[in-house]
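>>> After the sequence you'll find the predicted model.
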Amino acid sequence: MPAQKRTSTDMLDPAIATGPDKENQTVVKAALPSGNTQKSCDEIRQEIRQFIASGQMSANEFQRAIDVSPRSYSEFLSQEGVKGARSATYRNALKFFNGRSGGPVMPLAETQPAATAVGSVPKRAKKNQPASPAAVDLSDVQLVGDEDGSVQVFETCDVVRRKIRAHLRKTGVTQAGFMREAAKAAYPAGTKRLNANSFGEFLKKKGPTAGSSGAVFYASYVYFEKLRIKNGKPKDAFRLEMEKLWPNGFELENAANGRMWCGPNQRPWVDIYGKVHFS
């Protein structure tokens, strides 16, 4: 009996969803090599970040390589734990890395020693000059809403102020440097810059909602959120409570910053989470 020809449909790898509705298609689990244990979502997230940081591909190039949308990619990287297990980014990235035979991804700087001229004496490494904490490359960390400056916020102004002050106390961090890095993180297209006067005014304010409508608060939050994800740190208890109380994100145009109508013998007050109450 003559062998049947395999059609292009038969040869299509089911592990990578394609087409206009690829984000909603059921993705078949890729077969792993014998003896290999399937990696968790967090392991794949870390592997993606290391791969992008190595310079072998940009984030956009990697998205095209595994055939996923920027939204799917951003959502998966912003999640933690088992969240994202059904994401096309997780499945396709898992297959991508399992198909690589080069071993762990190492930054190019660690695999390519600097060339020296023949006969020249290599320069001795300078001591006591740690890299500036403000100069962290956050370009590989993307949040939902990055593209139009609508990232949901889950911290109060007071919390962000404390984080800013603690960050500015670090060796090598300057206010000007932090403002540049925060603006770069929050507005990747370079559409906005932070003003030194506005920055100073924000730090002087007090209260969970004071300064919530300004660019300093938003940009600083996005910077610290991306830094948290970059460093693989978990969310603290206050942050988790904020997500419960503000499921759609903290209100930047908060009612507590304006006038409110009160009934007889009522007095408004704001709790530490920025919620308005009447007593």
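Looks like it came in fine.

>>> CA only for contacts and neighbour counts going forward, please
OK.

>>> burial count for Val159?
Neighbourhood size, Val159 [other C-alpha atoms under 10 Å]: 16.

>>> this is the other structure I want to compare:
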Amino acid sequence: MAPKRKSDEFFEGDDGDEYNPKRVALADKDDNAVPVAAPAKKKASKKAEKVTYASWRDVPIEGEDEGDIQIYDDCNDIRRKIRALQKTPGFKITHWLSDIGGINSNSFGRFMKATGPMGGAENGTYEAAYKYFEKVRIMEGKKKTPKRLEAESEHPGGRDPRDSRRKVWVFAGR
């Protein structure tokens, strides 16, 4: 069977390797195609090999087994990520809530209505959604954002999972 285009042809004298489009360039438009070696590739750096996971559930997070996960994103970041996820075509919030840990839809609603960087931090949706987004970030091989790196330096043990604004007592003098 003839190739669809000239560049799909296998050239004899090409070291017997399979066709590699980066190693072959066509010299002219005639049938006189000439193989040309591509420039040498740089040596791969000694990075750790990427680990591929079948699902986001398979990605391990430090402290997850002990139940002591360190959270670095604030509630506003999590709510922003959830809103972006909701815009995905075919996304169903009820399926997602059951996938991330059986979160009640009322609890989710209260978390989404809360305001402020730590508003809703005591809600179970906060930790469950954080774990989901962190696992997806690791699975996709994305880097940490500058805001995340700053939060790691400010809160070395993770953020306090309590909304400190709600537990304030105010005493008025006579």
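The structure has been received and is ready for your questions. Given the structure is predicted, the values throughout are model-derived calculations rather than measurements.

>>> tm score of chain vs chain?
Aligned and superposed, the two chains score 0.68 in TM-score terms (TM-score structural alignment, normalised by the length of the second structure); 130 aligned residues with a C-alpha RMSD of 2.1 Å.

>>> those strands in the first structure, which residues are they?
Per DSSP state E, the first structure carries strands over the ranges 268-270, 276-278.

>>> residues in the second structure matched by the first one, start to end?
Alignment note (TM-score structural alignment): strand 268-270 of the first structure is unmatched in the second structure.

>>> Show me the helices in the second structure, by range?
75-86, 93-99, 105-113, 124-140, 146-154 (DSSP state H).

>>> what packs against the longest one?
Right, helix 124-140 of the second structure. helix 75-86, helix 105-113 (3 or more C-alpha pairs under 8 Å, 6 or more residues apart in numbering; DSSP states H and E).

>>> chain center to that helix, what's the gap?
A distance of 9 Å separates the centroid of the chain from that of helix 124-140 of the second structure, by C-alpha atoms, centre = their mean, to the nearest Å.

>>> Just the angle for that helix relative to helix 75-86, thanks.
On the basis of axes from the mean of the first three to the mean of the last three C-alpha atoms, to 10 degrees, helix 124-140 of the second structure is oriented at 70 degrees to helix 75-86.

>>> if we can go back for a sec, a markdown table for the helices and strands packed on helix 124-140 of the second structure, including distance to Asp58 of the second structure?
Shown next, in a markdown table, are these (distance: least, C-alpha to C-alpha, whole Å):
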| stretch | distance to Asp58 of the second structure |
| --- | --- |
| helix 75-86 | 20 |
| helix 105-113 | 24 |
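
>>> What separation do you get for whatever residue of the second structure lines up with Gly211 of the first structure and Val170 of the second structure?
In the second structure, the residue paired with Gly211 of the first structure is Gly120, using TM-score structural alignment. Gly120 of the second structure sits 21 Å away from Val170 of the second structure, going by C-alpha to C-alpha, to the nearest Å.

>>> more neighbours, the two?
Legend: neighbour count by other C-alpha under 10 Å for Gly120 of the second structure and Val170, higher for Gly120 (26 against 6).

>>> Tell me, how many residues neighbour the closest residue to the more buried one other than its chain neighbours?
In space, and not counting its chain neighbours, Gly120 of the second structure is closest to Phe111: 5.1 Å by C-alpha to C-alpha, 6 or more residues apart in numbering. Neighbourhood size, Phe111 of the second structure [other C-alpha under 10 Å]: 21.
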